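K.L.:
sequence and predicted structure are below.
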Amino acid sequence: MLEHGGRLRAASLRYGIALANWLDLSTGIAPYGWPLPAIPASAWARLPEQQDGLENAARDYYGVSNLLPVAGSQAAIQALPRLVRNVTVGIVSPAYAEHAAAWQREGHKLLEISEGAIERALERLDVLLLVNPNNPTGRRIEPQRLLDWHARLAERGGWLVVDEAFVDCTPEHSLAAFSERPGLIVLRSFGKFFAMAGIRLGFVLAQPALLEQLAELLGPWAISGPSRVVASALLQDHAGQRVQRERLLVDGERLAALLGAQGLTATGGCALFQFCCTPRAAELHEFLATKGILTRLFSSPSSLRFGLPADEAGWQRLQQALALFAKECP
């Protein structure tokens, strides 16, 4: 199993700090949401049914005609490599590590490439996969460049797979509107923007034929009845989405400013996290953890990813801990 952010119980055991006393900035998940709808008893008692409105609500939210709900975009990440055989896959790196692991697991040839190497590598690829905005760097590639790459791949039956887990605050950068084009597959996460990672819900946007293959592979009842009720309501709550988007954008800028004021100028990021490259990443990660603040550490490059604090107390706690690090570990 690959390591991920959010392993709070493991951190609690390692550092001897109770779960309730942690400030978890390790995940890039929105730290606040909004009131949830009541769940009827029938959602618990009956098998889920597709005619309950979830698909329609999601189509409206993403602005598409065809999509497939999945048990978190992770389910699609693991299943997509099983729909093809013996292909060459280029993954723009660094990236969310589960992508590379899934394609390698199915025996495909994997090339980890930089953004600058895509043009040179494209003719050798059957599949180009990238995260946009990137996780963990926050780097964003403009839609037209992505569509140009897709067109070149699609000419010979290739795929462009774009993981848009962090794009909800900037939907103008999404390729959702183009997802019916042959060979274009867009993955969307529900839990990050809506602050509901535990619901385990994501969506695949693509041509109907590919979605049918994926649905057959994943099997029936992939999404629980209660999850479908909650997600349907939130996907239709346009006022709540607007408030959430505005707050996250403001807080993303605040986090970048806070880090910069403490000598940690962000080298990338988006509304949900900031990314800082520093040779002292491991040292700072350890120092913050001893103070009950969990960040996401990366070794290549040496860097930290900071998620958003949930409240003012969290903002002050992070600022004070960073100031203390600068004082005690100059």
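P.N.:
Arrived safely, thanks for sending. Quantities reported herein were computed from a predicted structural model and do not represent experimental measurements. Numbers count the residues shown, from 1 in each chain.

K.L.:
rest of the way, CA atoms for contacts and neighbours
P.N.:
Will do.

K.L.:
pretty sure residue 9 sits against residue 21.
P.N.:
No. Using CA atoms under 8 Å, residue 9 makes no contact with residue 21, being 11.5 Å away.

K.L.:
centre-most residue in the chain?
P.N.:
Centroid-nearest residue in the chain, with CA atoms, centre = their mean: residue 165, separated by 3.3 Å.

K.L.:
now do the SS call for that one.
P.N.:
Here residue 165 is coil, with the state taken from DSSP: H, G, I helix; E, B strand; the rest coil.

K.L.:
let's bring in a second one:
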Amino acid sequence: MTQSWTFHGGDLAAAKRHFGDCGAPWIDLSTGINPHPWPGAAEMPIDWQRLPEPGALAALEAVAAAYFGVDPQYVCAVPGTEIGLRLAGRLIGGAAHHIAPGYRTHAAMIEASTAIGWSALADRHGTIVFANPGNPDGRVSDPAALRALLDRHGGDGWLLVDEAFADFDEALSIASSIDDARRLILFRSFGKFFGLAGVRLGFVLGPRSFLGDLRALLGAWPLSAAAIKIGTAAYADGDWIAAARRSLPVQAATLDALLSERGYVATGDCPLFRLIRTNRAHDLFYRLARRAILTRPFADAPQWLRIGLPTGDAALARLRAALADG
């Protein structure tokens, strides 16, 4: 199994090099990105000759803060959640625990971090890193339980919650718990729900003193003019956001039914992807890839395969045929 496919989704170039064109356009189901992106980005005029104005960055953070349900003073825009996670880990340091299996950066962002399972979460102290919803399993944790964990946690380390996939249900976020007195930091992604990962935009939510240190590391002009303008417009588009929140669960249910036809049980509550468990997961990965369909296998969980949402009826039909042919 090629490491690039198990390390992170989206390495379509590696798949094309290995499998060729397969006689059909590739369908990339290896990521958890909305296949129906916010539509306004392509037509948006961008001034490429000027550096972004500080007021434009502040406006982006304000409209994003309103979307997250938190005061703008607790929001810092970053050029992608990946960078936000790693800079936060650098600032916090020390010992930590991270939920595994999980997003690889959660293990890497704090050097002295050790892996724990979900069952051990409530008994741990110190800095803890996990995602809600989980990645890659799509597990959703009850926000009330997370707030209770935060209260028990007190000031012993930090609670770091990656909410990169929380946008489909605003009730999942614990952003309202952010304030200067709590050692809570949240990470939010723009690219996944809005389907525009190439914009490279994310947000860190936390106490003002922490965000001050983060801004010092980011320096001047941390975001491109394009990221600022696209993000500001997209977060303000309430009609599109509401429509996406209605349609994504419907698309996920369609994928569930397709997988069930072939005897696979789809798990996870995040509508942007599904996880199946089978002893032949790697064989299934190769079978789909030979038909130009890229999914996400896992080196540390060889019985898992994560499958993103197909785009439209034609992609669903190709996936159905590929699953049946084997």
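P.N.:
Yes, it's here. Here the structure is a predicted model, which means the values were calculated and not measured.

K.L.:
tm score of chain vs chain?
P.N.:
The TM-score (TM-score structural alignment, normalised by the length of structure 2) is 0.92; 315 aligned residues with a CA RMSD of 1.7 Å.

K.L.:
the residue nearest to the centre of structure 1 and residue 73 of structure 1, how far apart?
P.N.:
With distances taken as CA to CA, to the nearest Å, residue 165 of structure 1 is found 8 Å from residue 73 of structure 1.

K.L.:
okay, and the common contacts of those two?
P.N.:
Common contacts of residue 165 of structure 1 and residue 73, defined by CA atoms under 8 Å, 6 or more residues apart in numbering, comprise 187, 188, 189.

K.L.:
burial count for residue 146 of structure 1?
P.N.:
Residues within reach of residue 146 of structure 1, counting by other CA atoms under 10 Å, total 18.

K.L.:
with residue 302 of structure 1 instead?
P.N.:
The number of residues packed near residue 302 of structure 1 is 14, by other CA under 10 Å.

K.L.:
contacting residues around it?
P.N.:
Applying CA under 8 Å, 6+ apart to residue 302 of structure 1 gives the contacts 277, 278, 279, 280, 281, 282.

K.L.:
show me which of these are buried.
P.N.:
The neighbour-count test (16 or more other CA atoms under 10 Å) marks 277, 278, 281, 282 as buried among the contacts of residue 302 of structure 1.

K.L.:
quick check: which element contains residue 2 of structure 1?
P.N.:
Counting by DSSP states H and E, no helix or strand carries residue 2 of structure 1.

K.L.:
swap in the one 4 residues further on?
P.N.:
For residue 6 of structure 1, there is no enclosing helix or strand under DSSP H and E.

K.L.:
map it onto structure 2.
P.N.:
Taking TM-score structural alignment, the alignment pairs residue 6 of structure 1 with residue 10 from structure 2.

K.L.:
roughly how far apart are residue 192 of structure 2 and residue 164 of structure 2?
P.N.:
Remark: distance between residue 192 of structure 2 and residue 164 of structure 2 (CA to CA) = 7 Å.

K.L.:
in the stretch 1-150 of structure 2, which spans are helices?
P.N.:
For the stretch 1-150 of structure 2, helices defined by DSSP state H, counting those that start in this stretch occupy the ranges 3-7, 12-19, 54-68, 81-92, 104-108, 143-153.

K.L.:
I'd like the ones you listed written out as JSON lines, with distance to residue 179 of structure 2 added.
P.N.:
Formatted as JSON lines, the helices of the stretch 1-150 of structure 2 follow (distance: least, CA to CA, whole Å):
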{"stretch": "helix 3-7", "distance to residue 179 of structure 2": "35"}
{"stretch": "helix 12-19", "distance to residue 179 of structure 2": "41"}
{"stretch": "helix 54-68", "distance to residue 179 of structure 2": "13"}
{"stretch": "helix 81-92", "distance to residue 179 of structure 2": "17"}
{"stretch": "helix 104-108", "distance to residue 179 of structure 2": "23"}
{"stretch": "helix 143-153", "distance to residue 179 of structure 2": "12"}
